[in-house]
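Fold the stuff below for me.
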Amino acid sequence: MLWAAVAFSALNLDRYNLTQAITDNFLSDLGLTTDDYNNGNSLLRIAFLIAELPSQLISKRLGPDRWIPIQMCLWSIVTCAQFSLSGKTPFLACRFLLGLIQGGFIPDLILYLSCEDESSFYPGSLDLTLIISSFLAYGILHMRGVAGKAGWRWLFLIEGLLTLTLGVATFFMMPASPTQTKTWFRPKGWFTEREEVIMVNRVLRDDPTKSDMHNREGLSFKRIFSVALDYNMYPMYIIGFMFGIPSGPPSNYLSLSLRKFGFSTFESNLLNIPKTVGAIITLICITLLSEVVDNRALVSIAEDLWCLPCLVALYCLPANPNPWVYFAISTVLLAYPYTHAIQVAWCSRNAGSVANPTVNAAIYNMFAQAGLVASSYIYQADDAPRYLRGNRNLIIIACICVCFMYPGTYAYYKWRNSQRDKIWSAMTDEEKTHYLSTTKDVGNGRLGFRFAY
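Okay, the predicted model is just below:
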């Protein structure tokens, strides 16, 4: 649904506006250091990680159509509260609260879309949001001095009120399912009965396992535990932890670095736009490639493969580089093809039934957030301003991803499929029929299930 993309945009608007706030002397106004900035990012990610699974449990019980707008309204209130930040402790507390409330939003949205036609979700809304937010920041940060307040304070307040409005609207814009669009404020609904039948058949034809649970059926702890112990999903969790680390620190520090190189607050925000435009182009290209190439590992490796030569170029910059050269290299690096959405779909595909992706998506995102926490500490104050040690570590991690992690995952799933093929082909027709009628295996544990790679 289009509104799912709007809701995702609201998440990103409030999650990433700190990168614009720091261009307006945010750190110096609050007496913070870059290490405090790292700690704030880490606390948000840690809270994000902690909230993933509990949020999924709440979402499965209440229904994502109810829980998602509640999350949006709560984090918008915290965003607005940052208008009154007064020092290190309130800053860290707000970052933690934001992460705690936003933590399960992405898997909750995946759960909601699993009961719909998932092609209606647009991952590109992240990049479009970053472009729009850069222009918003350019205008709002000019309000520095209004009522004697800093521009970054108005940025948090105005964007928080904007996403709060979207959160309230989401209560009315996200029906429980394609067959439940009729309600007191929408008496005619969105679809005819025939259209509803067509949509349901289309979703079930695409993935028959979506018929085994509904979106208000809670998960038992036994089922959660069994899913968490599914070792066949561990390669995906390792990917979730590792793949985003090489691009994390350069992204977090781009605005700060541009300010240090002499660019103004407003120039620094506008100079974030080219890399976002580039990211949209590469996202479209990698998405089209994923439709043509039936090889998830080959497509997903593109992000770290793209980052590797750019990280080498950053490492080789002289002690006092030309600001525009640094900007050019960083822009190319951060225009990488974003493969996270492809990997989440890959993870869901290999999980099996609807219940499994619900938990697996949460676990995958927990590992992804853990990776971002680790990446927050790669650039340290004692390594500034060139961050030679940090960039060297990023190069090593990118090489591990490209040379070992993705090829290893490809080889593992191919081997698992060949194992099952041998067992299945060795069975007689009677044995196959007996297995299909009596097996208690579910999801990717069934002999007939084949992993995507």
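
CA only for contacts and neighbour counts going forward, please
Fine.

Could you check how far stretch 2-20 is from the centre of its chain?
How far stretch 2-20 lies from its chain's middle: 11 Å, per CA atoms, centre = their mean, to the nearest Å.

actually stretch 102-115, sorry about that
The chain centroid and the centroid of stretch 102-115 are separated by 11 Å under CA atoms, centre = their mean.

Helices along the stretch 201-350 of the chain, start to end?
Using DSSP state H, counting those that start in this stretch, the helices of the stretch 201-350 of the chain run over 221-228, 234-242, 248-260, 265-270, 273-292, 296-300, 302-315, 323-334, 340-351.

Which residues does the first one contact?
Right, helix 221-228. Residues outside helix 221-228 that contact it (CA atoms under 8 Å, 6 or more residues apart in numbering): Asn356, Val359, Asn360, Ile363.

what about the third one, distance to Ala297?
With the distance defined as CA to CA, to the nearest Å, Asn360 ends up 18 Å from Ala297.

Who has more neighbours out of the two?
Legend: neighbour count by other CA atoms under 10 Å for Asn360 and Ala297, higher for Asn360 (27 against 20).

I'd like the structure of this one too, to check against the first:
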Amino acid sequence: MSKSPTSNSVRAEALDADPLQKRVLRKITWRIVPFVMLLYFIAFIDRVNIGFASLTMNQDLGFSPSVFGFGAGIFFFGYFLFEVPSNLILHKIGARIWIARVMITWGLISGAMAFVQGTTSFYVLRFLLGAAEAGFFPGIILYLSYWFPARRRAAVTAIFMAAAPLSTALGSPVSGALLQMHGLLGFTGWQWLFLIEAVPAILLGFVVLIILTDRPEKAMWLKDDERNWLVAAMEAEQKAKGAQASHNVWRGLADIRVLALSLVYFGTSAGLYTLGIWAPQIIKQFGLSALSIGFVNAIPAVIAVVAMVLWSRHSDRTGERTWHVVGACLLAAVGLVFAGSAGGVIAVVAALTLVNIGISCSKPPLWSMPTMFLSGPAAAAGIATINSIGNLGGFVGPSMIGWIKQVTGSFLGGLYFVAGLLILSAALTLILAKAGRKNGTARTAMHHQAAQH
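Model prediction:
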């Protein structure tokens, strides 16, 4: 799966020397990346704000740890069922209309979470929220592949994905503060949290219709020479993949590399949503107020943002993907083990910082892998498959922690379980890379024999 670091570096430096190319890449980066980053920022807040709501909601509604863990995780069943169809629709009709639809729908359902009455409505709304949001994340990953050459994709993806830890860093204090609105106009604090944090998604859904451009060919905000270069560059990249790239939808779904990356992503998702959903309750054990928990929970995420950008730039500069994923997964696993046995707030924050850094750093190089061997509809289907299967880890991780917490009274066993999933992700990445090198060697030998004949 990894490329030659030297050849990648030399090629990137040669291409970056062209002033036109540098200008185009800079222009599309500033036009697209901050906006899609803002969208993901809002999406991630609406996805995991259940973690802060639980600080008071669980007691108000009588939810046990296992009920809460299952309800928080069932989001990903809805996500799983509708992910691939959603991404194929986006590829067919364009990101502009489809991403707008996704955002408006999920905003409305997220706001409706304020009116949960019990276990059934909690499960139903979380499932519907997952179904509504299905297609957003893989859709943006696919969308970025239309605009940015492969050599730039990990760095751009990292900036986009930095919205997840940033939403934790900025959203945690906000969510903690919203819980202080308890009793205003007869609503509880957790109801205000859901209502207020749903509004940006709905409003931005309409802004998407104005800002997003489906394809480079339609980018009237680029000059003619800029647009022509970008279209030609992306077409040349698609042709260069040639027969090595899968284009058929069913091949994208059935490719063994897609299934392997899905399992790798499963472990990283279990880690990510363990943080998003359970970190506030882990910190709460030390007797902090909701507002204090918000600020404490923000510290690891701030550090993770910086690490994520630096790590992905190093991955792009060297052209190496495999060890950048493996090292990050193992670091997150170590952090989870330490978080389970930490005896104070400082120790927990230090452990959660390791987890945040590891989880955040693993994802950009991981998401640069599928578009190395998939293209067109196969890329749409393959990326969505990886995300939908992988995100089931977001159900398994939080649910297991809730169940083990209820049975044992401790977070320890659940955190060890998620750490094990991350170690498995690291091992699968190494196996996939080794298989890729063997296939590459075999293809080279075949081409050499053909040339001799």
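
Just give the TM-score of the two.
Remark: TM-score between the superposed chains equals 0.83 [TM-score structural alignment, normalised by the length of structure 1]; 409 aligned residues with a CA RMSD of 2.6 Å.

hmm, back to that, who wins for neighbours among the contacts of helix 221-228 of structure 1?
Asn360 (27 neighbours).

any idea how far it lies from Leu111 of structure 1?
Between Asn360 of structure 1 and Leu111 of structure 1 the distance is 11 Å, computed by CA to CA.

gap between the counterpart of Leu336 of structure 2 in structure 1 and Asn38 of structure 1?
In structure 1, the residue paired with Leu336 of structure 2 according to TM-score structural alignment is Leu311. For Leu311 of structure 1, the distance to Asn38 of structure 1 equals 20 Å [CA to CA].

For whatever residue of structure 2 lines up with Val354 of structure 1, grab the count of nearby residues.
The alignment partner of Val354 of structure 1 in structure 2, by TM-score structural alignment, is Gly376. By other CA under 10 Å, the residues close to Gly376 of structure 2 number 21.

Wait, Gly376 of structure 2 touches His247, no?
Yes - counting by CA atoms under 8 Å, His247 is a contact partner of Gly376 of structure 2 at 5.6 Å.

which residue ranges form the helices in the stretch 101-250 of structure 2?
Secondary structure of the stretch 101-250 of structure 2 (DSSP H, counting those that start in this stretch): helices located at 119-133, 136-147, 150-161, 163-178, 189-211, 224-241, 249-254.

Could you find the closest non-adjacent residue to the aligned partner of Ile132 of structure 1 in structure 2?
Taking TM-score structural alignment, Ile132 of structure 1 has Leu170 as its aligned residue in structure 2. Nearest residue to Leu170 of structure 2 in three dimensions, chain neighbours excluded: Ala298, at 6.7 Å (CA to CA, 6 or more residues apart in numbering).

Distance of the aligned partner of that neighbour in structure 1 relative to Ile131 of structure 1?
By TM-score structural alignment, Ala298 of structure 2 lines up with Ile273 in structure 1. For Ile273 of structure 1, the distance to Ile131 of structure 1 equals 6 Å [CA to CA].

matching residues in structure 2 for the longest helix along structure 1?
In structure 1, with assignment by DSSP state H, the single longest helix is helix 34-62. Helix 34-62 of structure 1 lines up with residues 65-93 of structure 2 when matched by TM-score structural alignment.

Go through the matching stretch and flag the buried ones.
Residues 65-80, 82-88, 90-91 are the ones in stretch 65-93 of structure 2 that count as buried (16 or more other CA atoms under 10 Å).

Over to stretch 301-314 of structure 2?
By neighbour count on 16+ other CA under 10 Å, the buried set for stretch 301-314 of structure 2 is 301-309, 311-314.

Could you find the closest non-adjacent residue to Leu43 of structure 1?
Nearest residue to Leu43 of structure 1, sequence neighbours excluded (CA to CA, 6+ apart): Phe96, at 5.2 Å.

contacting residues for Phe241 of structure 1?
Residues counted as contacts of Phe241 of structure 1 (CA under 8 Å, 6+ apart) are Phe367, Ala368, Gln369, Ala370, Gly371, Leu372.

For Phe261 of structure 1, which residues are in contact?
Taking CA under 8 Å, 6+ apart as the criterion, Phe261 of structure 1 is in contact with Pro323.

How about Val345 of structure 2?
With contacts defined as CA under 8 Å, 6+ apart, Val345 of structure 2 is in contact with Ile283, Phe286.

mind putting the helices of the stretch 201-350 of structure 1 in TSV, distance to Ala10 of structure 1 included?
Listed next are the helices of the stretch 201-350 of structure 1 as TSV, based on distance: least, CA to CA, whole Å:
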stretch	distance to Ala10 of structure 1
helix 221-228	29
helix 234-242	23
helix 248-260	19
helix 265-270	19
helix 273-292	17
helix 296-300	26
helix 302-315	25
helix 323-334	21
helix 340-351	17
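
Thanks a lot, see you next time.
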